[in-house]
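> Sharing a sequence plus its predicted fold:
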Amino acid sequence: MSVSAMCRLGALVGMWRIGRISAVTAAVVGLLLGSLPSASAASSDASLDLLVISAGTLTPVFDSGTMTYAAVVTNTTATVTVQPTAAPGATVTVNGTTVVSGATSTPVALSVGTNTITMVVTAGNGITQKTYTVTVQRSMPADRDLLALKLSSGMLAPAFDKATAAYTAEVPYSTERITLTPTVSAESSVAKVNGQTVSPGGSSDPIDLAVGENEISVVVRAQDASTKRYTVTVRRASAV
C-alpha cells in the first residue's frame, strides 16, 4: 500500500473514532441533562412546613393548610419572634422582610391590644404564593390596685391609699357586723372580701365581728391572674 493510501486510511479511522466518541459523549450528556430538573419543573409548593412563635401559643395548632392563627401574650411581652420553615425551594418574608427558611425573624414590637404578623411564602417557581397571618393579642397592664375602700362602720386608719396594704378601724361594741365596699382600679380586675367575690360597685356580705380584733382580707385579682392583698383589722370594743 502506498504512503498516500495509508494516510487516507488513517484519516478515515481517526474520523470513525472521533465520531464514535462524539456519539458516546452526546449520549452521556443527554442522559445527564435529562436527569436534571428544568426551570419549568420548579416546585409550586408555597406552604409553610412549620411555624414557631417565641411567646404565647398558636391557636389552632399549626397545620400547613391553615392560614390564620392567634396568640395571647402578657403585657410584659413587648416583642415576639417567629420561626417559619418553608417548603423546599420556597422563600418567606415576615412583615415584608426576608427570613431564611427555618431561621428566627427579627423581633416584632407589640402594642397593647391586637398586632398582626404576616408571612408571605413564595414557591420555587417564583409565582405561587401563600399568606399566613398570626394575630398576637398583648394584654393590658396588670392592675391589682384598689381605687377606694370603704367601711359601713368606723374609719380606716391611715386614710386609704392604694399603695398602703394594711389598715385598722375602731367600732363600738354595738357594731356586730360590718361590710366593706372595695372599688378596683381596672374593670378587668376582681375584688374578693374574705374569699367572696364582690360585684363591681357593690359591698361584701356582712361580716360578723367578735369583741377585739377581727382581720378582714381584701384580695384584688388582675386580668393576668396576679393578685394584691389588703387587710383591715377591725377592733370591736368591749361591752361597757
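Looks like it arrived, so ask away.
> C-alpha from now on. contacts and neighbour counts both.
Noted.
> Closest to the centroid, which residue in the protein?
Note on the chain: the residue nearest the mean C-alpha position is G56, at 3.4 Å, using Cα atoms, centre = their mean.
> Setting the sequence-adjacent residues aside, check what's closest to A166.
What sits nearest to A166 in space, not counting adjacent residues and going by Cα to Cα, 6 or more residues apart in numbering, is T231, at 4.9 Å.
> and the one you found, what element?
strand 227-236 (DSSP states H and E).
> Put this next to the first one:
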Amino acid sequence: MRNAIFVLSLAHSFIFYGNGENHAQTDPAEGARHCRDHGLHPDVLSVSTGTDPNPPAASSDAYLSSLVVSIGATAKAISPSFVATTLSYSVNVPTATTQVTIAATANDSGASVQGTGTLVLGDAGTSTPAEIIVTAGDGITQKTYTVTVNRAALAASTDATLADLSVSNPITGGMAITPGFDPAAFSYSTYPVTNNISSVTISATANDSGATVSGAGSSSLSVGSNTLDVIVTAADGATTSTYSIAVERYGPESTRLSALTASEVSFAFNPDTRTYYLNAPNAISTTTIAATTEYSGSTMEMDIGGGFVTFDGSEDVSLVAGEMKTITIQVTSQYASDINTYELNITRAASGASADATLSALTLEGGDFALSPAFSSGTYSYTAT
C-alpha cells in the first residue's frame, strides 16, 4: 500500500490513510493484527509516515520574536523596548559610529526575514532608517519593522576666526591692509581713498565651515573716517569675534583758498581772484600773511623771493619802504593732481610820503550826473542820478 501513514497508540487505536481512503480502527484485536502485519509490537507506540493528503494550513505569523541593533559585539538599547506587535523603533549611537549590525529572528520558523545585517550610517547629526521585512510561511502575509538609527552630531565648534580678509574698491582694485592679515589680529586699516571712491568691498571667509560671517560685501564710505566691522559667529551660536577695518575717504579735492589776509593792509578777498596789488603805509614794516585752504587735504607753499617753502598758514613778511614785495602762495591738491597760485603784490610807501589816501574831487563824465550825497572826501559811497 503506497502513501500510507500508520499510527499505533498504547490504547491500540489505529488510523490508516492510503489510496484515498481513511480507516479508523479501535478494536484491539484488529489493531493487533494490523500491527503484526506491519511488524509493530501492539504495546509500543510507533509511527510510520508517508504523504498526508490533507496537510495543516501554512502559518500567517509574520512577527519577529527578537530585534537587536549592535555596535560590534555591544547591543544598543532600542526605543521603545521590543514588542513583537510594535513595528517602529529608534536607536541613538555616538558620533564616531559609522555602521551598526541589525539582527532579527522570526517568531515562526517557517517565516523569512529580510533587511538584517550591516547598516552604513549617514553623516554625524543625521538619521538612517532601516526596514526589516518579515514574510510569513504562507508567502503572503508580511510585516515591516522600521529601525531609525540616530547618529549624534559633532560638538558645535567655538571657532569664530577668519581664514582670510581682504579689501578692494571698484576703481583701483585691491587695497593693502595694515597689519597683514592674521586670524588672531582684529584691528586693521587701509590707505586713504579719494573722494571719487564711495565704497569698498570686503571679502572674508570663516575658518570653520559651520561659522557665519556678517559685514562682508560692499560697504558705503562717508567722507572722513569709516570703521567697517566684520562679525564672525561660531557654530555654537554664542562665540563671536569682530574684525574692524578703518578706511578714510577724502572730501572733494580743491586748490582754492577760503581766506587770505595781510595784516595792516585792507583788501577784499575772493577765492577766484588770483592776483592782488596792495599798498601799505610807510609805518608798516612787517605784515602777517594768513591763508586757509578750502579743503583740509590740500597743502600750501610760499615764495617770498627765495623759492617755495612749506607754508603752514601764517607767515610774517618784511616790507621795504618804497618797494613792492611779491608774495606767492601755491595750493596743491591732496594727490598733487592740481596746483593753484595766489599772488599778493604789496607796495610799502616811501619814507616821508603822505599817508593821505583821500580824494579831493569826484566827477562822472559822459553825461549830466549828480552825486548823492554831495561829494565829500570823507564819504565813500554815492549814487549817481
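Yes, it's here. For clarity, every value in this text was computed on a predicted model and none was experimentally measured.
> Any chance you could compute the TM-score here?
Remark: TM-score between the superposed chains equals 0.59 [TM-score structural alignment, normalised by the length of the first structure]; 202 aligned residues with a Cα RMSD of 4.6 Å.
> rewinding a little: the residue nearest to the centre of the first structure contacts Y69, doesn't it?
No - if you go by Cα atoms under 8 Å, G56 of the first structure and Y69 don't touch, sitting 11.5 Å apart.
> Skipping its backbone neighbours, what lies nearest the counterpart of F181 of the second structure in the first structure in space?
Here F181 of the second structure is matched to F62 in the first structure, going by TM-score structural alignment. For F62 of the first structure, ignoring the flanking residues on the chain, the nearest one in space by Cα to Cα, 6+ apart is L51 at 6.7 Å.
> Quick one: residues contacting that neighbour.
F62, V82, Q83, P84, T85 (Cα atoms under 8 Å, 6 or more residues apart in numbering).
> likewise T66 of the first structure?
Shown in contact with T66 of the first structure (Cα under 8 Å, 6+ apart): Y132.
> try F311 of the second structure
By Cα under 8 Å, 6+ apart, the neighbours of F311 of the second structure are M300, E301, M302.
> Please identify the residue in the first structure that aligns with it.
Aligned counterpart of F311 of the second structure in the first structure: V198 (TM-score structural alignment).
> didn't S90 of the second structure look like it was pressed against R151?
No - if you go by Cα under 8 Å, S90 of the second structure and R151 don't touch, sitting 10.8 Å apart.
> how near is T25 of the first structure to R236 of the first structure?
Distance from T25 of the first structure to R236 of the first structure, counting by Cα to Cα, to the nearest Å: 109 Å.
> Show me the helices in the second structure, by range?
28-37 (DSSP state H).
> Excluding sequence neighbours, find me the nearest residue to S333 of the second structure.
S298 is the one closest to S333 of the second structure (Cα to Cα, 6+ apart), at 4.6 Å.
> Equivalent analysis for D123 of the second structure, please.
Residue nearest to D123 of the second structure in three dimensions, not counting chain neighbours: R151, with 7.5 Å by Cα to Cα, 6+ apart.
> likewise G122 of the second structure?
Nearest residue to G122 of the second structure, sequence neighbours excluded (Cα to Cα, 6+ apart): T128, at 6.2 Å.
> picking that back up, could you point out which of the contacts of F311 of the second structure is nearest to L64 of the second structure?
M300 (96.6 Å; Cα to Cα).
> aligned partner of that closest one in the first structure?
Mapped onto the first structure by TM-score structural alignment, M300 of the second structure lines up with A191.
> need the contact list for the residue nearest to its match when sequence neighbours are not counted.
Nearest residue to A191 of the first structure, sequence neighbours excluded (Cα to Cα, 6+ apart): V220, at 4.4 Å. For V220 of the first structure, the contacting residues are R144, D145, L146, V184, S189, V190, A191, K192, T227, K228, R229, by Cα under 8 Å, 6+ apart.
> and V220 of the first structure, what pairs with it in the second structure?
In the second structure, V220 of the first structure lands on V331 (TM-score structural alignment).
> Same check for the contacts of F311 of the second structure, but in the first structure.
On the basis of both residues aligned by TM-score structural alignment, their matches' Cα atoms under 8 Å, what survives of the contacts of F311 of the second structure in the first structure is M300, E301, M302.
> Tell me how far the aligned partner of S54 of the first structure in the second structure lies from A216 of the second structure.
Here S54 of the first structure is matched to S168 in the second structure, going by TM-score structural alignment. Going from S168 of the second structure to A216 of the second structure by Cα to Cα gives 11 Å.
> what touches both of these two?
Counting by Cα under 8 Å, 6+ apart, the residues touching both S168 of the second structure and A216 are T201, I202.
> My read is that D49 of the first structure contacts S64, right?
Yes - applying Cα under 8 Å, one finds D49 of the first structure in contact with S64, separated by 5.7 Å.
> what number of residues lie near the closest residue to P107 of the first structure other than its chain neighbours?
Nearest residue to P107 of the first structure in three dimensions, chain neighbours excluded: T81, at 4.9 Å (Cα to Cα, 6+ apart). Per other Cα atoms under 10 Å, the neighbour tally for T81 of the first structure reads 17.
> which residues touch T81 of the first structure?
Applying Cα under 8 Å, 6+ apart, we find T81 of the first structure in contact with I53, S54, A55, T104, S105, T106, P107, V108.
> how about it, what's its match in the second structure?
Aligning on TM-score structural alignment places T81 of the first structure opposite T201 in the second structure.
> that older thread, my guess is the match of M300 of the second structure contacts V184. True?
Yes - applying Cα under 8 Å, one finds A191 of the first structure in contact with V184, separated by 6.8 Å.
> So which of the two has more stuff around it?
More neighbours surround A191 than the other of A191 of the first structure and V184, with 27 against 23 (other Cα under 10 Å).
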